[in-house]
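Asks: mind folding the following:
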Amino acid sequence: MDPESSEAVILLVEDNPGDVRLIEEAFSDGNIANELHTITNGQAALDFIYRRGEYADAPRPDVILLDLKLPRVDGEDVLHEIKHHPELEDTPVVVLTGMNEDLIESYNLDHDADEDAVLKKPIDPLEFLDVVRSFEGFELAVLRAE
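Replies: Down below sits the predicted model:
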């Protein structure tokens, strides 16, 4: 997180506008100050993390929210690139998925899962906020209610 800013830089890679809206509302309702960058396909996500083309000046995210089912480049491929990028390998990643719980558990057991958390869609806003707040250093982005 930028020490001069109280806002967290969040990269949301999600192609479903309804899920984007739910996540935006969860941040707003949870009083999390953020600079949210929404990307709707895997290729654009790779361009963002490698700072190519229109994303040449993209900031480094504090947290990445990643859907696994993406157009153009699959979310699993994007996750692999994130976790092998020297500047992003330690960045928390929350995988967003529509898989049922048995498939999620199977996925985590059968792969060297590099994500830091997996949330099932539809996203429960309170569970989502608890997961995001659990990342070390991210608590600085939570605004204190007066």
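Asks: contacts and neighbour counts: CA atoms only from here.
Replies: Will do.
Asks: dump the residue contacts of I49.
Replies: When contacts are counted by CA atoms under 8 Å, 6 or more residues apart in numbering, I49 touches A58, R60, I82.
Asks: one more to put side by side:
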Amino acid sequence: MNNINVLRNTILLVEDNPVDVDLTLRAFKFNKLTNPIEVARDGHEVMSWIKNYKKGEPLPVVILLDLKLPKYSGLEVLKAIKSNTILKSIPVVVLTTSSEDDDIGEAYQLGVNSYIVKPVDFLKFIEVVRQIELYWSVLNKTSIH
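Replies: The predicted model follows:
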């Protein structure tokens, strides 16, 4: 069953670790982020959403994707998103603890828009979230007007 409910201007956070979900949500709240945030807790949830997506439904403005997920890896999810003719336009930011060259290289090969290694320090993490929100919600242009 598809549990993901994307509304207009939603940020989709794909993260299985409850502590990291809480940390990310607190960092967004601290930065006064106004976008709704939808959380997918494993790769299967996102794959189900991809499979059941119907043209015309709202798309997330950005997907924050952890790589180390149960059921389907973040790289498998990324490949499915970037292989879909409609969903491939969604910016995907890998936000993970992995700084392995193989993960970084494969993510970019699959079409990731940005790769960020999660800082351990909360204040640094708040700054990372602020930069993500600033770039993807304010600075990035998604269409020509």
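Asks: picking up where we left off before, which one of the contacts of I49 of the first structure is nearest Q43 of the first structure?
Replies: Minimum separation from Q43 of the first structure among those (CA to CA) is found for I82, which lies at 12.6 Å.
Asks: hang on, isn't the closest one packed against V94?
Replies: No. Under the criterion of CA atoms under 8 Å, I82 of the first structure lies out of contact with V94, with a separation of 11.9 Å.
Asks: residue in the second structure paired with H85 of the first structure?
Replies: Under the alignment (TM-score structural alignment), H85 of the first structure pairs with N84 of the second structure.
Asks: all helices for the second structure, in order.
Replies: Assignment of helices within the second structure using DSSP state H yields the ranges 18-30, 43-52, 74-83, 101-109, 122-134.
Asks: in the second one, what's buried?
Replies: Along helix 43-52 of the second structure, these residues count as buried under the neighbour rule (16 or more other CA atoms under 10 Å): G43, H44, E45, V46, M47, W49, I50.
Asks: closest one to D103 of the second structure out of those, please.
Replies: Closest to D103 of the second structure out of these is G43 (16.3 Å), distances taken as CA to CA.
Asks: quick one, what contacts the spatially closest residue to the closest one that is not a sequence neighbour?
Replies: Here the nearest residue to G43 of the second structure in space, its sequence neighbours aside, is Y72; by CA to CA, 6 or more residues apart in numbering that works out to 4.5 Å. The contact partners of Y72 of the second structure, by CA under 8 Å, 6+ apart, come to D42, G43, H44.
Asks: the first one contacts P18, doesn't it?
Replies: What it means is D42 of the second structure. No. Between D42 of the second structure and P18 no contact is recorded; they are 11.1 Å apart, counting by CA under 8 Å.
Asks: who's more crowded, those two?
Replies: For D42 of the second structure versus P18, neighbours defined as other CA atoms under 10 Å are more numerous around D42 (21 against 10).
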